[in-house]
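# For reference, the sequence and a predicted model appear below.
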Amino acid sequence: MELHGSTALVTGANRGIGRHFAIELIDRGAKVYATARRPELVDVPGAIVLKLDITDEASVRAAADAAEDVNVLINNAASTVGGNLVTGDLSSIRATMDSSYYGTLHMIRAFAPVLAANGGGAILNVLSAVAWTTIDGNTAYGAAKSAEWGLTNGVRLELAAQGTLVSALVPGVTATETMREYAQEAGIQIRDGALNEPVDLVRLALDGLEAGDIEILDRFGLEAKATLAGPPQAFDLNRALR
């Protein structure tokens, strides 16, 4: 997938990895729609800013109507507030599944015809290594990302005929604002090199997309996928950070 000269839409572009996706795509010569539920928070020079709530079908449809030239869809936005499945707040668990699974599905269903009309293009879904492990304290997030992995594999099969590349980025812990806030609240001193730098992860992802890779894994993702050959394992976040 050639990104120079492409037109990309990035969800959750107001902060973290999503913002870095929008910036890097512009640097690579793409036209970029940078979207967020609160568009006033998007600060990406050169981007076209759109309001978008991926859990609201009307909002998704409006974005698809406004961005009819898109040929690269970056599904990055997701809620991480789920908590544990047995003891967590059920509304938070639903919100996590609603964003990672149904929100991503809303986007793909709305933009699949747009991508087809523009030559096929590509979809990149941002997953997590906990899709293949899970993590105590937020097993709901792991379950939602597991579901999104299944979704990604399914739509890849369905959209192959229209020439759409469907790829998954499966990263581990990354130095986002959310992760640093968690470490500070938990009193964890993060060791040097423990986290992915967002810009490095985004470059890895876009390099993989340009190469036509269907799964793009960082070191955490590689380790997590290797565990699938044996008994299920949990990801020890504290050990990874310290």
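Received the coordinates, thanks.
# CA only for contacts and neighbour counts going forward, please
Noted.
# which SS state does the closest residue to Glu68 other than its chain neighbours fall under?
Excluding its sequence neighbours, the residue lying closest to Glu68 (Cα to Cα, 6 or more residues apart in numbering) is Val114, at 6.0 Å. The three-state assignment at Val114 reads helix, by DSSP: H, G, I helix; E, B strand; the rest coil.
# Second structure for comparison follows:
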Amino acid sequence: MEIEGSVALVTGANRGIGRAFTRALLARGAAKVYAGVRRPEDFEESGLEALRLDVTDPEQIAAAARAATDATIVINNAGIQAGPGLLEGSLEGARQELEVNYLGTWAVSRAFAPVLAANGGGALVNMLSVASWRANNRFPGYAASKAAQWSLTNALRVGLREQGTLVVGVHVGYVDTDATAGVDAPKVEAAEVAARTMEAISGDEPEVLVDETTRRVRAALSGPLELLYPTV
């Protein structure tokens, strides 16, 4: 679909990948970009229309859908990593990850599916991860939430086909944001994630594999378990 002249909503738009998405949309000629943020009063980014949007709050989601009835692109970017290790720590963080990453994406998608349909179909983009396909014993709750989000993305792709909505899943490894500041591993720039996603929207592509790690893991899904987990 055409990004130029479109109206987009990005959740979790206040920093990192979310902010990169908003800037990429404006650079591609989007007519309006709604920035879904928890505290609009603290948000400063020129060219954007801030909306109060906590993706775990049904009332705020409903209000955002009423406010952004002109949206033709919705990007579910809001996400957290808060869970414990595999064998210790409170499970409350893992519950929060599921609430935000999985159920939050589901709730926003439900609310905006009719909006997209009314505006000709448009595009729904879910920010996923290589963790959707490969578990991590350091962050098992996060990986599980992303696996659930990937499954949801596939369900949305099937369920929204008849209304003409393009559903895009974006997968990437570590991205260079403040959330990964303590991670000693190769990282992708947030701007690259956004640029590749814009290309997918413009080219009607349903899946984005941003980096080589993600492409390698995606290919390994059809092989033996040892390809994903060499130490097993």
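Thanks, I have the structure now. From a predicted model like this one, the values you see are computed outputs, not experimental measurements.
# follow-up on the earlier one: just give the number of residues close to the residue nearest to Glu68 of the first structure.
A total of 21 residues lie near Val114 of the first structure under the criterion other Cα atoms under 10 Å.
# Now do the contacts for the aligned partner of it in the second structure.
Alignment note: Val114 of the first structure maps to Val115 in the second structure; criterion TM-score structural alignment. Val115 of the second structure makes contact with Ala65, Thr69, Asp70, Ala71, Thr72 under the criterion Cα atoms under 8 Å, 6 or more residues apart in numbering.
# of these, closest to Tyr142 of the second structure?
Ala65 (27.0 Å; Cα to Cα).
# which SSE is that closest one in?
For Ala65 of the second structure, the element it lies in under DSSP states H and E is helix 58-67.
# before we move on, what about Asn154 of the second structure?
Assigned by DSSP H and E, Asn154 of the second structure belongs to helix 140-159.
# what's the mean distance for that helix versus the first structure?
Following the fit onto the first structure, the mean deviation recorded for helix 140-159 of the second structure is 0.4 Å by mean Cα distance after the TM-score superposition for the first structure.
# residues in contact with that helix?
Defining contact as Cα under 8 Å, 6+ apart, one finds that helix 140-159 of the second structure is touched by 80-86, 93-95, 97-98, 101-102, 105-106, 126, 128-129, 131-136, 165-169.
# For the residue mapped onto Val199 of the first structure from the second structure, give its distance to Ala30 of the second structure.
Matched to the second structure by TM-score structural alignment, Val199 of the first structure sits across from Ala191. The gap separating Ala191 of the second structure from Ala30 of the second structure is 17 Å, by Cα to Cα, to the nearest Å.
# likewise Asn136 of the second structure?
37 Å.
# In terms of neighbours, single out the busier of those two.
Ala30 (19 against 15).
# part of a helix, is the more buried one?
No. Applying three-state DSSP, one finds Ala30 of the second structure to be coil, outside a helix.
# Contact partners for it?
Ile3, Glu4, Gly5, Ser6, Val7, Ala8.
# Which helix or which strand is home to the second one?
Applying DSSP H and E as the criterion places Glu4 of the second structure outside every helix and strand.
# dump the residue contacts of the residue nearest to it when sequence neighbours are not counted.
Spatial nearest neighbour of Glu4 of the second structure, chain neighbours left out: Gly29 (4.2 Å); criterion: Cα to Cα, 6+ apart. Gly29 of the second structure is in contact with Ile3, Glu4, Gly5, Ser6, counting by Cα under 8 Å, 6+ apart.
# distance of Val168 of the second structure from Leu9 of the second structure?
14 Å.
# the more surrounded of these two?
Taking other Cα under 10 Å, Val168 of the second structure and Leu9 do not tie; Leu9 has more neighbours (31 against 25).
# before we move on, the earlier item: now do the match of Val114 of the first structure against Ala68 of the second structure, distance only.
Counting by Cα to Cα, the gap from Val115 of the second structure to Ala68 of the second structure is 8 Å.
# Overlap in contacts, these two.
By Cα under 8 Å, 6+ apart, no residue touches both Val115 of the second structure and Ala68.
# dump the residue contacts of Arg19 of the second structure.
Counting by Cα under 8 Å, 6+ apart, the residues that Arg19 of the second structure touches are Gly12, Ala13.
# Is it within a helix or a strand, and which one?
With DSSP H and E as the test, Arg19 of the second structure turns up in helix 16-27.
# now that helix, how far from the centre of its chain.
In this view, helix 16-27 of the second structure has its centroid 12 Å away from the chain centroid, taken as Cα atoms, centre = their mean, to the nearest Å.
# List the buried residues of it.
Buried residues in helix 16-27 of the second structure, defined by neighbour count with 16 or more other Cα atoms under 10 Å: Gly16, Ile17, Gly18, Arg19, Ala20, Phe21, Thr22, Arg23, Ala24, Leu25, Leu26.
# cool, and stretch 206-222 of the first structure?
206-209, 212-218, 220-221.
# what are the ranges of the strands in the second structure?
7-11, 32-37, 49-52, 73-76, 123-127, 166-171, 207-209 (DSSP state E).
# Include distance to Gly159 of the second structure when you put the ones you listed into TSV, please.
Formatted as TSV, those follow (distance: least, Cα to Cα, whole Å):
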stretch	distance to Gly159 of the second structure
strand 7-11	21
strand 32-37	24
strand 49-52	27
strand 73-76	16
strand 123-127	12
strand 166-171	10
strand 207-209	16
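# Compute the first-to-last residue distance for stretch 69-83 of the first structure.
38 Å.
# That's all I had, so thanks and see you.
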